[in-house]
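**Q** Okay, sequence plus prediction incoming.
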Amino acid sequence: MDWKPDRMLSKPIYKQISSYFEEMISKGVYPANEMLPSERTLATQLQVNRSTIKSAYEELEALGIVERVKGSGTKVSSNIWGISHKRIPNWGRYVEDGSFLPNIPMVQKIRTITQEPNIVNLASGELSPHLMPTEAIREIISTQPFSENLGYDHPQGNEELREALASFVHKYRCIKTDSESILITSGAQQAIHLIVECLLKPGDAIAIENPSYSYSLPLFKTAGIRTYLLSVDEQGANPEELISLHKKHRIRMVFLNPSYQNPTGTSLSTVRRERFLALSSELGIPIIEDDPYGITSYSGKMNPALKSLDKDGNVLYISSLSKVVSSGLRIGWVIGPQAVIQRLADAKQQIDFGHSIFPQWVAKTFLNSTYIEEHIKSLRVELSQRRDELDVSLRNFLADKISYHLPEGGIHLWCKLNQRMNENKLIEESIKNGVAFVPGKILGNMEESYVRFTYGREDLGRISEGIYRFSETIKRLEYEYKQTNRK
C-alpha cells in the first residue's frame, strides 16, 4: 500500500484511514465480499496502533460499507451495490468538511452552560429580562393597530423604521443620515458578516483591537481574512500601530468598537478618534465602527461616535437594539454610503429576503414612542448599579488578587488576576462552582490570567454571589497549587 495517513493534518488518523478505504471501495479497488487487510497487518503497514485500525473499521461498519466477520476479519459488504442496500451519509464528515467554521469549543461550552439556572451568568452579553422594556412593548402590541403589509418589505428594511433610526442616531449619537443610507440587519452580527462577505476577499488583511470580541468570530477565518492586532490601553486602540501594520500587510479595513469596548470597557479618546479618521483619509482605509454600547454612558455624557466626526464618508457605522432594548427583536443596522448599502442589501436579500416585518414594526413603534427616552435613562441607572455591585464584590472578595479599569458605560469589566493562572483550569472549575465568565484568551489576549465579567445579564444580588463563587474557586486552585509544589 503506497498511501499513508498525514500526521500533520488536524483530522484524526483513524478518520483518514476510514476515508481512504471508503474512497477505494467506491472506486471498486476493493469489490463486494473482498477481505480488507487484517487489523494487525494494516497497523504494521501504516505504522499506527492496532486500536486506530479498529476504530477506522468500526466507522466503516457503522456506515454499512463493511461487515465484521468474527474469526475471519473485515470484508466489503456483500450487497453494497445492491438495490436493497441503504447507505447512511457520513454526517460526521459533512460536519467536518463544511466551509463555515464552528465556534471554538470553549465558546460553545460557555454558551451552553449559561442556560442552566444554577449558573451565575457573568459571561453572556445579553441584557437581563428585567432590563428590557417588556411592559412597554406589551402595551404597544395591545394598543397599537398592526396594519403593515405581511409580504416582503423594502430590500433595505422597513422605510418607517429606517426613518425612526435616522432620528434615533441623530439624537443619541449626533449622526446625520437619512433612510436611504441605512440597512436593517438581523443584529450587528449579520451586519459584520455582510461587510466581510461583500466588501472583502480571501487574503485581505484587516486590523482589529486586541483584546477584542471580533477575535472570537470564526467568520473572518471562514472568509480567508487575515487579522492583525491593534493594542488597547485605557485610551482605547492605538492608531499609530495602524501605520506600521499597513506598511507590512496593506490593511484593507479597520474594525473598531470605540465606546465601552468589548471586552475592556474602555473608550477611545477624542484625540485617538480624530487620529484614526485622519489615517483613514490619508491611507484610504475604511473604518467599521461597531457601536452597541455608545448610548449606555452612565452619566449621560457620551463620547462622539466616529461616524458623527466623519466628514469624508470613510466610516461604516454598525449598531443594534440588542444591548439597549431587546436581543430577541434582532434589529441591527448599517449606516454608510448608498452604493455600499445597496450592495449589502442585495446580499441580504439573497440570504433571507429581508427582515421580518413584525419585529421591525415593534421597533419602529417603540422608537417613535415616549417610552424610549425613559427606558434609556432607566437602563443607564440599572447598569451603573450592576457595575457598582461588581466593583464592590471584587474589592470585598478579591481585593489583593485582581486589578481592573472601571468602565463608565457598557456591560463589560476586564480584569487581570495578579497571580498567573491557567485559564482553562480556572473556567472549568468555576463552572463546577456555579459561575461562568469569559477567559481572556478567547478574546485574543495571549497572556494568562485575564477574565471578562459581563454584568448586564444577571440581576442585583446574583452578581455578588457570582464573584463570591469565583473567589472560592481561586482559593481552591491556589491551595491545590501549593500542595502540588510541596510534594
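**A** Good, I have the coordinates.

**Q** can we go C-alpha only for contacts and neighbour counts from here?
**A** OK.

**Q** so what's Arg162 up against?
**A** Shown in contact with Arg162 (Cα atoms under 8 Å, 6 or more residues apart in numbering): Asp178, Ser179, Ile182, Leu183, Ile184.

**Q** Please apply the same query to Lys221.
**A** Per Cα under 8 Å, 6+ apart, neighbours of Lys221: Leu101.

**Q** And it, how far from Ile104?
**A** Lys221 sits 12 Å away from Ile104 when distances are taken as Cα to Cα, to the nearest Å.

**Q** got it, and Lys248?
**A** As judged by Cα to Cα, Lys248 and Ile104 stand 29 Å apart.

**Q** before we move on, what about Arg452?
**A** Distance from Arg452 to Ile104, by Cα to Cα: 17 Å.

**Q** who has more neighbours, these two?
**A** More neighbours surround Arg452 than the other of Arg452 and Ile104, with 23 against 12 (other Cα atoms under 10 Å).

**Q** for comparison:
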Amino acid sequence: MWKPDRHSQQPLYEQIADHLEQRISYGEFPPGSLLPSERKLAEQLGVNRSTVIMAFAELRSTGIIESRTGSGTRVSATKWGVAPKHTPNWKRYSEGGGFLPNLPFMRKIREALAHNPELIDFASGELAGDLAPNDEIAALMSEHRYTSYLGYDNPQGYIPLRQALVSYLEAHRNIRTTEASVLVTSGSQQSLYLITQCLLSPGDAVAIEDPSYCYSLPMFQSAGLRLFRLPVDRYGIDPDDVRALYKKHRIKMVFTNPNFQNPTGTVLAAERRKRLLDVASELALPIVEDDPFSLTSYDGAPPSPLKAMDEIGSVLYIGSFSKIAASGLRIGWMVAPRAIAERLADARQQMDFGLSVIPQQVAAQFLNSAYFEPHLERLRMQLLFKRDLLVESLHRELGDLIRFEIPQGGLHLWCKLTPDIHDGKLLEEAVRRGVVFVPGSVYGSDSGFVRFTFARARTEDIPSGIARFAEALRATTDG
C-alpha cells in the first residue's frame, strides 16, 4: 500500500492530497463514492489524523470532495458529473517547470516591500528616483519627436542607439567596437539569461565569484549549469583559481564583475586583470564581464574594463543604464563577436520580437545629449554623500559589532557582523522594525554577512534605518 515519503520536502498532507486526487482521477473512487474516514485513513497511512484532515481540506478547497456531517466524505458528484472533469492542478504546475523561482529570501524581501512600501529599503539594487535623470529625460522627450512607426524594430537593437553606444563605449570605457557587435538587451539580466540559455548546455561547468550576484540568480541552475566558485578577496579573484577550476572541472566560461563588484565593492587588481586575460587566452576560455557600476566611481576616474585590454576577443562585455541612469528604461547592452551578437539577437527575437523602440530612442538621445556628463557628475556626488552617511551611521550605531571595507564606487556596502546570527531571524526582526536588507547568504556567503544598498533609501532615512537595523541585530543576538 502507498505511504507518504517522510524524507520528501513536500508536506505529508500535500502528498496525501495528491495521491487521493490521482486515485479519484483514475476512477478508483467514482463520483459520489464514500472515502475512508479520517481516522481509518490515518491508520492506513501511518500519519496523524490531523494530517489527513489537512489533506481533505486541500481537496475540498478545489471542489474534488465534499463532506457532510453524519454522511462522511464523498467524491464530489457535481464537479465530476457523468463524465469526470478535472480542473488543472495549477499548484502543481506552478511548482514545476525547468525555470526555478527566486531564492526564498529574495521573495520574502519583495513581499515585505510590496506589503509595506514605507520600509526603509537597503535591499533594492537600483537608484532612487531623485538620483535618476528624470528632468533631463522629460526635456529630451519634449524636445524631440520620436518615431511614428511602432512596429517591430531590428532584433539586435535600434541602430541609432547601437551607434550611440559605440561612441559612448570608446569615450567612457576605452572599448572600440562596431554597431554590428553590439546587442541591445532589456538590462544586464537579460544578457546573462541569453548567454546561459544559448551559449552553454545543461551540465556545463562555469566559474562565478564567491560571493557573487550571480549566485542569487536561479537562471544558472535553471539552465542546468554546474557552478564552481572563485573566492573574492580585497583584490578580486585570483586567476590561478581559474586555471585550477579548468584543470579539475573543465569549466566552459568565467563570469566576473571586476569593477566595484556586487556585493563586495572590490576592484580587481591591475596585475590580476592581465593574468586573468592571459589565462583565458591560454585556455581559450570565454570571460563574461558584467560592468554596471564603473561610471559611479566617486573620483570620476573609473577603472578600465577587461574588455579594453582584450586583444584577442576573449571577453563578452555587458553594461546597463540601470545603475547609472534609470532602471525603468530597461536598456542594457552586450559587446560580443558579431556571430554571437547575431545568434543571441535571433534567440531574443523568438522571446519578444525585440525591445520597444521608444525607450531605445530616449536612451540614444540621452547618450548623445549635453545632459549626460552633468548627470554622471551629480550622480557620483550624491552616491558618495549617501555612502558616507551610511558609514557614519554604522559606526555610530554598531561600532565593533560590524566590519567593512569602504568602497570607492558602486551602490553597495558589504559588511561582516561579529556576533553569530541567524539570517532569517535577523531579516524578520528588521522587517518588523521597518527596515529591509539582503542577507549575505543570498550571494553564497556564510551567515553573518549583509549587503546594504545605499542608492535606494532616501537620504533622510539612512540614519534611522541603520538605528532600526541595530535594534533588530541586538534583539536577535539577545534572543
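**A** Great, that's in hand. Keep in mind that this is a model prediction, so the values were computed, not measured.

**Q** thinking again about what came up before, for the contacts of Arg162 of structure 1, which pairs are in contact in structure 2 too?
**A** Retained in structure 2 (both residues aligned by TM-score structural alignment, their matches' Cα atoms under 8 Å) from these: Ser179, Ile182, Leu183, Ile184.

**Q** Residue nearest the middle of structure 2, spatially speaking?
**A** Closest to where the C-alpha atoms of structure 2 average out (Cα atoms, centre = their mean) is Leu217, at 4.6 Å.

**Q** Check whether that one really touches Leu100, as I assumed.
**A** No. Counting by Cα atoms under 8 Å, Leu217 of structure 2 does not reach Leu100; the two are 9.3 Å apart.

**Q** can you pull the contacts of Arg40 of structure 1?
**A** If you count contacts by Cα under 8 Å, 6+ apart, Arg40 of structure 1 has them with Arg50.

**Q** separation between it and Val48 of structure 1?
**A** Taken as Cα to Cα, the span from Arg40 of structure 1 to Val48 of structure 1 is 10 Å.

**Q** What distance separates the opening and closing residues of stretch 21-29 of structure 2?
**A** Separation of the first and last residues of stretch 21-29 of structure 2 by Cα to Cα is 9 Å.

**Q** Next: stretch 303-320 of structure 2.
**A** Distance across stretch 303-320 of structure 2, first residue to last, is 16 Å (Cα to Cα).

**Q** Tell me, how many residues neighbour Ala363 of structure 1?
**A** Neighbour number of Ala363 of structure 1 under other Cα under 10 Å is 22.

**Q** That one belongs to a strand, doesn't it?
**A** No. Ala363 of structure 1 sits outside any strand when classified using DSSP: H, G, I helix; E, B strand; the rest coil, being helix.

**Q** aligned partner of it in structure 2?
**A** Matched to structure 2 by TM-score structural alignment, Ala363 of structure 1 sits across from Ala363.

**Q** ok, now which ones touch the closest residue to Phe99 of structure 2 other than its chain neighbours?
**A** In space, and not counting its chain neighbours, Phe99 of structure 2 is closest to Ser222: 4.9 Å by Cα to Cα, 6 or more residues apart in numbering. Neighbouring residues of Ser222 of structure 2 by Cα under 8 Å, 6+ apart: Gly98, Phe99, Leu100.

**Q** hmm, back to that, can you list the contacts of Arg162 of structure 1 in TSV and add distance to Phe353 of structure 1?
**A** Shown next, in TSV, are the contacts of Arg162 of structure 1 (distance: Cα to Cα, whole Å):
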residue	distance to Phe353 of structure 1
Asp178	22
Ser179	19
Ile182	16
Leu183	13
Ile184	12
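
**Q** I only care about the residues you listed that end up buried; give me the ChimeraX line for that.
**A** Buried members of the contacts of Arg162 of structure 1, defined by 16 or more other Cα atoms under 10 Å, are picked up in ChimeraX with:
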select :179,182,183,184
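
**Q** which residues of the stretch 51-200 of structure 1 fall in strands?
**A** Ranges of strands within the stretch 51-200 of structure 1 are 66-69, 73-76, 120-121, 182-185, based on DSSP state E, counting those that start in this stretch.

**Q** Any idea which of those strands gets closest to Ser430 of structure 1?
**A** With Cα to Cα as the measure, strand 120-121 is the member of the strands of the stretch 51-200 of structure 1 nearest Ser430 of structure 1 (10.1 Å).

**Q** ranges for the strands of the stretch 351-487 of structure 1?
**A** 402-404, 412-417, 435-436, 438-439, 450-454.

**Q** Would you check that His86 of structure 2 makes contact with Trp80?
**A** Yes. His86 of structure 2 is in contact with Trp80 according to Cα under 8 Å; the separation is 7.2 Å.

**Q** out of the two, which sits in the busier spot?
**A** Trp80 (20 against 13).

**Q** Now do that one against Pro31 of structure 2, distance only.
**A** 6 Å.

**Q** got it, and Leu140 of structure 2?
**A** Distance from Leu140 of structure 2 to Pro31 of structure 2, counting by Cα to Cα: 66 Å.

**Q** Between those two, tell me which one has more neighbours.
**A** Ranked by neighbour count (other Cα under 10 Å), Leu140 of structure 2 and Pro31 place Pro31 first, with 22 against 17.

**Q** any idea how far the more buried one is from Asp18 of structure 2?
**A** Separation of Pro31 of structure 2 from Asp18 of structure 2 (Cα to Cα): 17 Å.

**Q** Identify the single longest helix in structure 1, thanks.
**A** The helix that spans the most residues within structure 1, counting by DSSP state H, is helix 371-398.
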